[in-house]
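Student: Sharing a model that was predicted from the sequence below.
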Amino acid sequence: MGQLVIVVDFGAQYGQLIARRVRDLHVYSEIVPCDISAEEVRALAPAAIILSGGPASVYAEDAPSVDPEIFELGIPVLGFCYGQQIMAVTLGGEVGHTEKGEYGPAPLTRLDGRDGAAPSLLYGGTPAEQTVWMSHRDAVSRVPEGFAVTAATDTCPVASMECPERRLYATQFHPEVRHTACGDDLLKNFLFGICGLEPSWQMDSIIDDAVAAIRAQVGDDRVILGLSGGVDSSVVAALCARAIGKQLTCVFVNHGLLRKNEPEEVEAVFTQQFDVDFVHVHAEDRYAALLADVVEPEEKRRIIGSQFWQEFFAVAQELAEDGRPVKYLAQGTIYPDIIESGARKTGGKASTIKSHHNLIPFPEGVHFDLIEPLDHFFKDEVRALGTALGLPDHIVHRQPFPGPGLAIRVIGTVTRDKLAILKEADAIVREELDAYNERLFEACGRRDGELAREAAGGPEVERPVWQYFAVLPDVKSVGVMGDERTYGYPIILRAVESSDAMTADWAKLPYDVLARVSSRIVAEVPGVNRVAYDITSKPPATIEWE
């Protein structure tokens, strides 16, 4: 991976964001737990260390700490928020509880370069007055010996401190968030000016490294991959195809619950564009029989997941019987999965946020070694990999889609007729909102919702929609079509703005867009006579209905 920057995680809400900002500057970074020892850090041989923020008070009984020897390794260190506080108390300074907290944007004044002192390399050519993003109540009240105070706000006398001789730097504010006006400049100054790194982590080298690693791991053995059509599994397939070609078997289990035309699109890509062994398992009838009369959403999920692995392992067994036994299972595990499933630690104790979504229930007597070539990449990096590998946009920029597919967007029992109605309505929703998003992209040049809003000039400006789909509820309503009474299904339109799915707000779509979606669905989808728009945020609702 080349030059490494490690982010020591103290439980920060922005921990992953710090690593992403470093990678955005073309320097490879990884997140490590805060109880990492100096010896472990030395073994990793990072070029730089960043200490994240965190929610604790440094004086709390169970507060996360840091190995003091890390500051003696001679490796440049930059601390943010809690990272500044833990640096201060570890090195002999003091942290106090301020009379009032400081949250949100704050005007900061640089204090470096005064009275003959050298200007700060961290701040470099940034303005003497600048806006930063604060989120704290505790703050450094006395800096350690050898440190200089380099900036202050009205509430925080030590907004930043540094000891250039030891290459130790820290800020009470968060340079990693976009609300800190010069945040990127500070990160660049640290990485390239203070640490002497080069922006060498580029997409071509990333692909070359991943392909080489797959070849080295696999050798002459065979690999099998469960291909869903989503971006993660598709990018893994494309990487493995480049690395090992026909040694890879992609198994696409068609449960009949994908969106309109998706099975055909997946097959076209992986039979025409990549030289791999592609197996299309038509399991629509088996899934339909299993789901008949099932209403409970968790039971739907259980049935769909269990049947998938039965279909998948049956293909693996057939390959073995044909004299082509499979040793490896390739998975689309990405870096947040690793972090959130317990690899991240806070205060020495694993903090599991969610179960690993790719844990496989191997049947008795079945075992595969795992290949997870994306396990150090964030989602948007995976998308960039997909584009560089030649995957089409409809796969690379595919919206989040639940594993059980449309089964949990059909409320109540799942029938072929209901699926047909929902597929047609959903296709109209996606076609119209795809076009709406494209118009906004042409206007502001950004596809990310938050960044597009900023680029377009403020919160009143329309912004791209992050996720949008149709839901078919288990009710019917009276309508009038062609002077005749109808009794048909309503379609619920769900469209949200979000960046990470943890929270989401309903999208404020223009009335003309809503009107066009509604009129098209009612006119073009038999069995539907009404369209409603879900205007509930998450929380209290979830994005999906089941």
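Tutor: Everything's here; your move.

Student: C-alpha only now, for contacts and for neighbours.
Tutor: Noted.

Student: which residues of the stretch 51-200 of the chain fall in helices?
Tutor: Here the stretch 51-200 of the chain has its helices, by DSSP state H, counting those that start in this stretch, at 82-90, 183-188.

Student: tell me which strands and helices the longest one is in contact with?
Tutor: I take that to be helix 82-90. Applying 3 or more Cα pairs under 8 Å, 6 or more residues apart in numbering; DSSP states H and E, we find helix 82-90 packed against strand 48-51, strand 94-110, strand 129-142, strand 168-171.

Student: Just want the most central residue of this structure.
Tutor: Central residue of the chain (Cα atoms, centre = their mean): K379, 4.4 Å from the mean position.

Student: one step back: quick one: closest of the helices of the stretch 51-200 of the chain to L433.
Tutor: helix 183-188 (32.7 Å; Cα to Cα).

Student: Which SSE is immediately downstream of that closest one?
Tutor: The C-terminal neighbour of helix 183-188 among helices and strands, as given by DSSP states H and E, is helix 203-218.

Student: so how far is that next one off the chain centroid?
Tutor: On the basis of Cα atoms, centre = their mean, to the nearest Å, helix 203-218 sits 22 Å off its chain's mean C-alpha point.

Student: what packs against that helix?
Tutor: Where contact means 3+ Cα pairs under 8 Å, 6+ apart, helix 203-218 is packed against helix 231-244, helix 379-388.

Student: Out of those helices, which is the most enclosed?
Tutor: When the helices and strands packed on helix 203-218 are scored by mean count of other Cα atoms under 10 Å, the highest mean neighbour count falls to helix 231-244 (a mean of 24).

Student: List the neighbours of that helix that are in contact with it.
Tutor: Helix 231-244 is contacted from outside by 207, 210-212, 214-215, 225-228, 248, 250, 274-276, 330-334, 372-374, 382-383, 385-386, 389, 391, 395-398, using Cα atoms under 8 Å, 6 or more residues apart in numbering.

Student: Report the buried members of those.
Tutor: 207, 210-211, 214, 225-228, 248, 250, 274-276, 330-334, 372-374, 382-383, 385-386, 389, 391, 395-397 (16 or more other Cα atoms under 10 Å).

Student: between the helices of the stretch 51-200 of the chain, which gets nearest to L359?
Tutor: Closest to L359 of those, according to Cα to Cα: helix 82-90, at 33.6 Å.

Student: Let me know the angle separating the closest one from strand 94-110.
Tutor: Calculated by axes from the mean of the first three to the mean of the last three Cα atoms, to 10 degrees, helix 82-90 forms an angle of 130 degrees with strand 94-110.

Student: now helix 82-90 against strand 129-142, angle please.
Tutor: Using the same axes, to 10 degrees: helix 82-90 against strand 129-142 is 30 degrees.

Student: Can you pull out the residues in contact with helix 82-90?
Tutor: In contact with helix 82-90 (Cα under 8 Å, 6+ apart) are residues 10, 50-58, 65-66, 68, 78-79, 94-95, 139-140, 142-144, 160, 170-172.

Student: put this beside the first:
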Amino acid sequence: MLEKIIILDFGSQYTQLIARRVRELNVYCEIHPYNHLPEFDDTVKGVILSGSPHSVRDENAPEVDLSLFHQKYPLLGVCYGAQYLAQKMEGNVLPSKIREYGRANLSTINNDHELLKGLSDNTQVWMSHGDTIAEVADNFEVIASTDSVHVAAFHIKDTKTYGIQFHPEVTHSLEGKLLLDNFLVQVCGLSQDWTPNSFIESTIADLQEKIGNDKVVLGLSGGVDSTVAAVLLNKAIGKNLYCIFVDNGLLRKDEFEGVLKQYEGMGLNVKGVDSKQRFYDALAGISDPEKKRKAIGRVFIEVFDDEAHKIEDVKWLGQGTIYPDVIESVSVKGPSATIKSHHNVGGLPDFMKLKVVEPLRLLFKDEVRRVGKTLGISDELLGRHPFPGPGLAIRILGDITPEKVAILQQADKIYIDNLRSSGWYDKVWQAGAIYLPVQSVGVMGDERTYENVICLRAVESVDGMTADWSHLPYELLAKISNEIINNVKGINRVVYDISSKPPATIEWE
């Protein structure tokens, strides 16, 4: 029986971070929107109420039926969650007289309480709220304060209910992880046994029970998620897993052949399908980014369906869906706003009559990598940068032609090879070259040229939701620029993108 913590999401930007911190402490947890409540059963060992961009004083503030879990399970309210508990239990929440954002220190701490055991005097925490708890009910006891916030933390007497007005999940709360560990172990009594090994064992057993002797078809992309999903399924059902790796003509240079060889070396039952021309034909003359994405998605499904029909009696489609995809697909229109939809959540076209199996749907990206390492997948595959599903099509601004793809592949290979040889590849979260629909004048030898521009992009990030541009050394950028201009015919200028996300996105389309 998998014990778990339920995190109720009121729309905070930090909700996923709470979950990741809990997972880092080897405790399984699930995020559920406050308005899509899960079943509260014996597997639930505690509940965390997240923060929110809303005020509890708003007319349409998020609300939840506390009677479903309060006093039935240990409960921790974080920021909005704490204010919500106070407000609903005869306390009073008012606008702060001073803005309570940023670093603060707990000037008083009652370490007698399980939640705060071991926290240092004057420990630094991170505040982020416009309201404050001004009054609490008689059965509340204040267990921590800062110089400006009297009720920084509280406990409801004779219960296992706590509230804190700061964010323990962010690194600026220096002992936040200890506080969360106290809640999980001291308050909830969890055993902290959710590890990559335990996940692998239980997932393989579940897959074997669910799938039996049925056949599964899975589309490999060369990326981390589909690779780890394939290896897990392979361990569970062996040769009943049929992997298909489609060359859409929009992969990096030599990637199709190289990754296919790696897959075969891993013992996967994989078939490579060269469909480059089919994709190029579908993309001919299309410049609009969304139309390019839709054309690629449509052709991929057609190719994949053609190949799947060549395998007799396939019953299942394997997918590399991971937990952020699941969270965001459930959270559409509330509470969390999302920028993109996810192609691998929410079912299949009607003509593909397959059941879906998603062995990684419980995991965050960093957990997928840890599971992959435990499965023995090479660091080279696990350390690959994220690569967009539409491939180089959204790194070529404007229409797609095989000639433009070839130019970008050459420039991109020079870029990535230099990042690897210089030791920068593993310091960067994602990098790639972009082909711009801009021609500029140049001089090569005694002749003037009028050729295209390549833009280099490299970012640092944790999960891609936000990103900052990587400060690559000037010497390295100069070397890359020189090699691209000297070796890639059709390029006479190289620029570097120094935009952060937000306001820019990582990809250009």
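Tutor: Nice, I can see it. Because the structure is predicted, anything quoted here is derived from the model rather than measured.

Student: rewinding a little: got CSV for the helices of the stretch 51-200 of structure 1, with mean neighbour count too?
Tutor: Output for the helices of the stretch 51-200 of structure 1, formatted as CSV (neighbours: other Cα atoms under 10 Å):
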stretch, mean neighbour count
helix 82-90, 26
helix 183-188, 20
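
Student: Could you dump those helices into CSV and include distance to N358 of structure 1?
Tutor: Output for the helices of the stretch 51-200 of structure 1, formatted as CSV (distance: least, Cα to Cα, whole Å):
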stretch, distance to N358 of structure 1
helix 82-90, 33
helix 183-188, 34
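
Student: Among these, which comes closest to M1 of structure 1?
Tutor: Across those, M1 of structure 1 has its closest neighbour in helix 183-188 (19.2 Å, Cα to Cα).

Student: Now tell me what touches that closest one from outside.
Tutor: Helix 183-188 of structure 1 is contacted by residues 21-22, 25, 122-124, 126, 132, 174-177 when judged by Cα under 8 Å, 6+ apart.

Student: which one of the helices of the stretch 51-200 of structure 1 lies closest to N529 of structure 1?
Tutor: With Cα to Cα as the criterion, N529 of structure 1 lies closest to helix 183-188 of those, at 51.5 Å.

Student: rewinding a little: please indicate which of the contacts of helix 183-188 of structure 1 are buried?
Tutor: Buried by 16+ other Cα under 10 Å: 21-22, 25, 122-123, 132, 174-177, out of those.

Student: ok, the residues you listed vs L440 of structure 1, which is closest?
Tutor: V177 (23.9 Å).

Student: any idea how far the equivalent of D505 of structure 1 over in structure 2 lies from V459 of structure 2?
Tutor: Mapped onto structure 2 by TM-score structural alignment, D505 of structure 1 lines up with D468. Remark: distance between D468 of structure 2 and V459 of structure 2 (Cα to Cα, to the nearest Å) = 5 Å.

Student: Overlap of the contact sets of the two?
Tutor: Common neighbours of D468 of structure 2 and V459 (criterion: Cα under 8 Å, 6+ apart): S500.

Student: So for these two, which residue has more residues nearby?
Tutor: The residue with more neighbours, out of D468 of structure 2 and V459, is V459; 24 against 18, by other Cα atoms under 10 Å.

Student: excluding its backbone neighbours, what's nearest the more buried one?
Tutor: Nearest residue to V459 of structure 2 in three dimensions, chain neighbours excluded: W469, at 4.3 Å (Cα to Cα, 6 or more residues apart in numbering).

Student: what sits against that neighbour?
Tutor: Residues in contact with W469 of structure 2, defined by Cα under 8 Å, 6+ apart, are 457-460, 497-500.

Student: Tell me who's in contact with the counterpart of M444 of structure 2 in structure 1.
Tutor: Using TM-score structural alignment, the partner of M444 of structure 2 in structure 1 is M481. Listed by Cα under 8 Å, 6+ apart, the contact set of M481 of structure 1 reads N529.

Student: Against G256 of structure 1, how distant is the aligned residue in structure 1 for G490 of structure 2?
Tutor: Using TM-score structural alignment, the partner of G490 of structure 2 in structure 1 is G527. As for G527 of structure 1, its distance to G256 of structure 1 is 20 Å (criterion: Cα to Cα).

Student: Next: F441 of structure 1.
Tutor: Per Cα to Cα, F441 of structure 1 is found 33 Å from G256 of structure 1.

Student: Could you check which of these two has the larger neighbour count?
Tutor: G256 (21 against 18).

Student: Let me know whether that one touches A283 as I believe.
Tutor: Yes. With contacts counted by Cα atoms under 8 Å, G256 of structure 1 reaches A283, the gap being 7.3 Å.

Student: Output the contacts of helix 183-188 of structure 1 in TSV; the columns should cover distance to V414 of structure 1.
Tutor: As requested, the contacts of helix 183-188 of structure 1 are exported to TSV (distance: Cα to Cα, whole Å):
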residue	distance to V414 of structure 1
R21	44
V22	46
L25	47
L122	59
Y123	60
G124	61
T126	59
V132	52
H174	48
P175	49
E176	46
V177	44
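
Student: What is the most widely separated pair among these?
Tutor: Among the contacts of helix 183-188 of structure 1, L25 and V132 lie farthest apart (Cα to Cα), at 19.8 Å.

Student: Kindly provide the distance from N92 of structure 2 to H54 of structure 2.
Tutor: To H54 of structure 2, N92 of structure 2 is 16 Å away according to Cα to Cα.

Student: in the stretch 301-450 of structure 1, which spans are strands?
Tutor: For the stretch 301-450 of structure 1, the strands defined by DSSP state E, counting those that start in this stretch occupy 328-330, 345-346, 349-350, 369-371.

Student: What is the neighbour count of A289 of structure 1?
Tutor: For A289 of structure 1, using other Cα under 10 Å, the count is 11.

Student: what about the aligned residue in structure 2 for it, helix or strand, and which?
Tutor: Matched by TM-score structural alignment, A289 of structure 1 corresponds to D281 in structure 2. Per DSSP H and E: D281 of structure 2 is located in helix 276-283.

Student: Need the contact partners of that helix.
Tutor: The contact list for helix 276-283 of structure 2 (Cα under 8 Å, 6+ apart) reads 247-250, 292, 295-296, 299, 399-402.
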